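**Q** Structure of the sequence below:
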Amino acid sequence: MPFLTPSYQPELVALSFLIACLAGYATLSLAAGAGAARRASWAWLGGSALILGFGIWAMHFIGMLALRVPVPMAYALPTTLLSWLAAVLAATLALHTIHRPRVGPRELARGGVLLGLSITSMHYLGMHALRFGGHVEYDPGGVALSVLVAVGAATAALWLGLRVRVTAPAQQERWRLGGALVLGLAIASMHYTGMHAAHFHLDGMGAAGDMPGVLSSLGLARGVALVAVTLLGMAVWALLMNERVTSHVARSAELQRLNGELERRVAERTEALEHAHAELLAYAVAVSHELAEPTRRAAGVTHLLERALGDAADPRVQRYLALLRQEVDSMGTHVAQLKQLPFFQGAPARFEGVSLGVLVRQVRSDLEPLLRGRRVQWVMDELPRVRGDTMLLRLAFTEVLAATLDAAGNVPQPRIEVWAERQEGEVVVSVRHGAPGGEAPPRAVPLALRAGERIGLASARRILHQHGGSLETEPGLVRLRLPADPEVKVWRAEGEAVVCQPA
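**A** Below you'll find the predicted structure:
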């Protein structure tokens, strides 16, 4: 019987090694997803076994195609399918072992032996499907060596799969790539060790293509191998995409948890701040009531001293009395503002059309007792109508005009200018103080730095903010921004400002 010397096609050998590495990468990727798939164990195990078994079988089949002997060759279809089933069985055993919650050294060794024998069975069933008009004899030593290599490769695959499963996600990719190369080399070594143990003899049988039930077309065999490679690549790609989606979902869930935690903490802090603010407000009102009576008594005593001493008092005593009167009045203003804090804080705004001209004239009348004999020159433009709450706006303008008069200092005849401009749906009202004749006083006091601003102007600022506006302060100047009344199209008459001289 003639002995046939086999050879191997290098590009197919390289392709079989690549397929082995892909199969190893798929194995380790499936191992990493084992924990996440326990809720659907049978579906995960069956689908993964089909994918991985197809990859292992594809490596073996392409390795068989790499074999070259000087006679036509073909493959028996039933036996070839049986070898594929053996590959699926091997993949099922491997994934079942990896899927177990706890795997000790004994379970690892037993699984490696069973997996190695299954891979060996797949290989020799595929060799048995070979038809070439002769027969194959095996070297017992080579067969035993191939079985040992298969068991060793299977045990290494199971160990790497378990190692990847317990590795942190950030380190898994490195283990997969390194493990895929190791497994690819181990699987290819087992296959070609088994091929080296085979001896081909020609015994004069018919041509391979004339035998029934065989795949005699080399193109068809290569097409099957191409489909196997494509499916394995798609499986690996699907595994990678699934991991990315799972990682994204996990990160999204973590972000939602963190956002929920942040919202909960913000709500708790907000509630605590509101509680503290309510307590502080109650304390301020209580203090204002406690200070009201002593302030009234101090004002009465000061008035009695002024009447008792009269104009005959020493100029220095008169100056002291004037300073005392000023401080008592300032204290009375602070007490009144403290009492009004609850109204500023909680009063709901009732929006309606408000005439600023009428409102400012009312505020001027309210402020007459604070002038203390000074002759104020009011210079006012025709003021427009705005949208807001009449009572709240009256309180805000009272605070602004009172602060402006206070900032004017001790000028005998201060000049207070009030005018308005319309800018993109809002009205900007400006209030400025100066000396007679329109000149600024030599020492204009910044309103933002004067005593009581944190109560008076701050309350006015809150009212304007409640109306959707704002309050801006500069040395000697205050700007109030309010929404314009949309029903009024033209509000400013042509002509010069109206000058109100004191009587």
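**Q** From here on, just use CA atoms for contacts and neighbour counts.
**A** Will do.
**Q** doesn't R361 make contact with T398?
**A** No: shown here, T398 and R361 do not form a contact pair, counting by CA atoms under 8 Å, at 10.5 Å.
**Q** Alongside the first, I'd like the structure of this one:
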Amino acid sequence: MEGTIDGFRYGVVTPIAAYVMACLGGALGLRCIVRSLINGPAWKPGWLALGAVSIGCGIWTMHFIAMIGFQVEETRIGYHVGLTVLSLVVAVVVVGIGVFVVGYRGAGGAVLCLAGSVTGIGVAAMHYLGMAAMQLNGSIGYDPATVALSVLIAVIAATAALWAAVTIRGFVMSLGASLVMGVAVSGMHYTAMAAVSVHVHGTMSSWAGDTPTSLLLPMLIGPIVFLVLAGVVVMFDPLLVLGDGEWNPPAGTGRAAPADQPSRRKATGRSWSSG
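**A** As a prediction, this is how the structure comes out:
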């Protein structure tokens, strides 16, 4: 028989919490990528890696916080530990690929499309791998058209996020981009969940899965702690909260450092006195 699916078991609590984590991961990731643009080559890989892990952890945490609110009334739901951890690894790795590509190659059209497609498909793979980790007394089906739409949303969201990472420098603009990114990632998740149907088996089968609260809540602690620590790094780095004009004056303009101005005046003064 068809199972009765409820994706909002705790009302708006889980969607809001999931959205906040997606925004937090996106905001930290974008600011870390911006930081990589103002450091020498020696520091760039570290900042890019920190940004990739922040975004990856934010997306993964968003997914499984949202899944805490998912239930099928006719059966318990458990999660396979190995597949759940693997989905986190996939999220970080695929985001890292996109971040490093645009971090070193820029946001040109072809590069951005390639990096965004790889990252978006990887994010969708993380989602469906996390769904494959579910264990229940039944089988899960998907509507192909809705699945395709969710993948398309993931690709568009990833491409936009990577573009923002290397294009938007100001703190306020990065914050706005992270809010939009949170909407896109959460939208991808709930679009994908709209594709789900569950056929419940007639008899209860035995399985070795953990309940959502016994597995997901402890596993979420690690990524959340990481995001908090990454946030501390951002808060105590003044260059990460300054606008673009404060630390990155456009090349070829007259906006030189203040220290340069007295030297030019002195040089001008000497030329007048010599005349």
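**Q** coming back round to it: who has more neighbours out of T398 and R361 of structure 1?
**A** Between T398 of structure 1 and R361, counted using other CA atoms under 10 Å, the more crowded position is T398 (22 against 12).
**Q** what's the spacing between the more buried one and S470 of structure 1?
**A** As for T398 of structure 1, its distance to S470 of structure 1 is 16 Å (criterion: CA to CA, to the nearest Å).
**Q** Map A27 of structure 2 onto structure 1.
**A** Under the alignment (TM-score structural alignment), A27 of structure 2 maps onto Y25 of structure 1.
**Q** For H201 of structure 1, give me its contacts.
**A** Contact analysis of H201 of structure 1 by CA atoms under 8 Å, 6 or more residues apart in numbering lists M1, P2, F3, L4, G134, H135, V136, E137.
**Q** any idea what the fifth one aligns with in structure 2?
**A** This means G134 of structure 1. So, by TM-score structural alignment, G134 of structure 1 is matched to G138.
**Q** Just list the residues touching that match, thanks.
**A** Per CA under 8 Å, 6+ apart, neighbours of G138 of structure 2: T75, V198, H199, V200, H201.
**Q** just the buried members of those residues?
**A** Burial by neighbour count, judged by 16 or more other CA atoms under 10 Å, picks out T75, V198, V200, H201 from the contacts of G138 of structure 2.
**Q** Check these against A257 of structure 2 and report the nearest one.
**A** Closest approach between those and A257 of structure 2, by CA to CA: V198, at 63.3 Å.
**Q** Check which helix or strand the residue nearest to that closest one when sequence neighbours are not counted maps to.
**A** Leaving aside its chain neighbours, V198 of structure 2 sits nearest to I140 (4.6 Å; criterion: CA to CA, 6 or more residues apart in numbering). Assigned by DSSP states H and E, I140 of structure 2 falls within strand 138-142.
**Q** need the next SSE after that strand, C-terminal direction.
**A** helix 144-167.
**Q** Buried residues, that next one. List them.
**A** 146-147, 150-166.
**Q** go on, stretch 33-48 of structure 2?
**A** Applying 16+ other CA under 10 Å to stretch 33-48 of structure 2 flags I33, V34, R35, S36, L37, K44, P45, W47, L48 as buried.
**Q** Can you pick out the most distant pair from those?
**A** The widest separation within the buried residues of stretch 33-48 of structure 2 (CA to CA) is 12.2 Å, between V34 and P45.
**Q** Show me where the stretch 351-500 of structure 1 has its strands.
**A** 352-355, 377-380, 385-388, 415-423, 426-434, 470-474, 477-483, 498-500 (DSSP state E, counting those that start in this stretch).
**Q** what does the stretch 51-200 of structure 1 give?
**A** Going by DSSP E, counting those that start in this stretch, the stretch 51-200 of structure 1 shows strands at 67-68, 74-76, 130-131, 134-138, 198-202.
**Q** Export those strands as TSV, with columns for distance to L220 of structure 1.
**A** Output for the strands of the stretch 51-200 of structure 1, formatted as TSV (distance: least, CA to CA, whole Å):
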stretch	distance to L220 of structure 1
strand 67-68	16
strand 74-76	11
strand 130-131	15
strand 134-138	22
strand 198-202	23
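**Q** can you tell which of these is closest to E352 of structure 1?
**A** Nearest to E352 of structure 1, of all these, is strand 74-76, at 94.3 Å by CA to CA.
**Q** In structure 2, which residue range corresponds to that closest one?
**A** Against structure 2, strand 74-76 of structure 1 falls on residues 78-80 (TM-score structural alignment).
**Q** likewise stretch 332-345 of structure 1?
**A** Aligned by TM-score structural alignment, stretch 332-345 of structure 1 falls on no residue of structure 2.
**Q** List the buried residues in that stretch.
**A** G332, T333, H334, V335, A336, Q337, L338, K339, Q340, L341, F344.
**Q** does the fifth one sit in a helix or strand, and which one?
**A** Of the helices and strands defined by DSSP H and E, A336 of structure 1 is found in helix 315-346.
**Q** From the contact counts, what lies against that helix?
**A** In this structure, helix 315-346 of structure 1 makes packing contacts with helix 218-309, helix 456-466, judged by 3 or more CA pairs under 8 Å, 6 or more residues apart in numbering; DSSP states H and E.
**Q** 6 Å instead, please
**A** For helix 315-346 of structure 1, the elements it packs on are helix 218-309, judged by 3 or more CA pairs under 6 Å, 6 or more residues apart in numbering; DSSP states H and E.
**Q** got the angle between the helix it packs on and helix 315-346?
**A** 140 degrees (axes from the mean of the first three to the mean of the last three CA atoms, to 10 degrees).
**Q** I appreciate the help and will end here.
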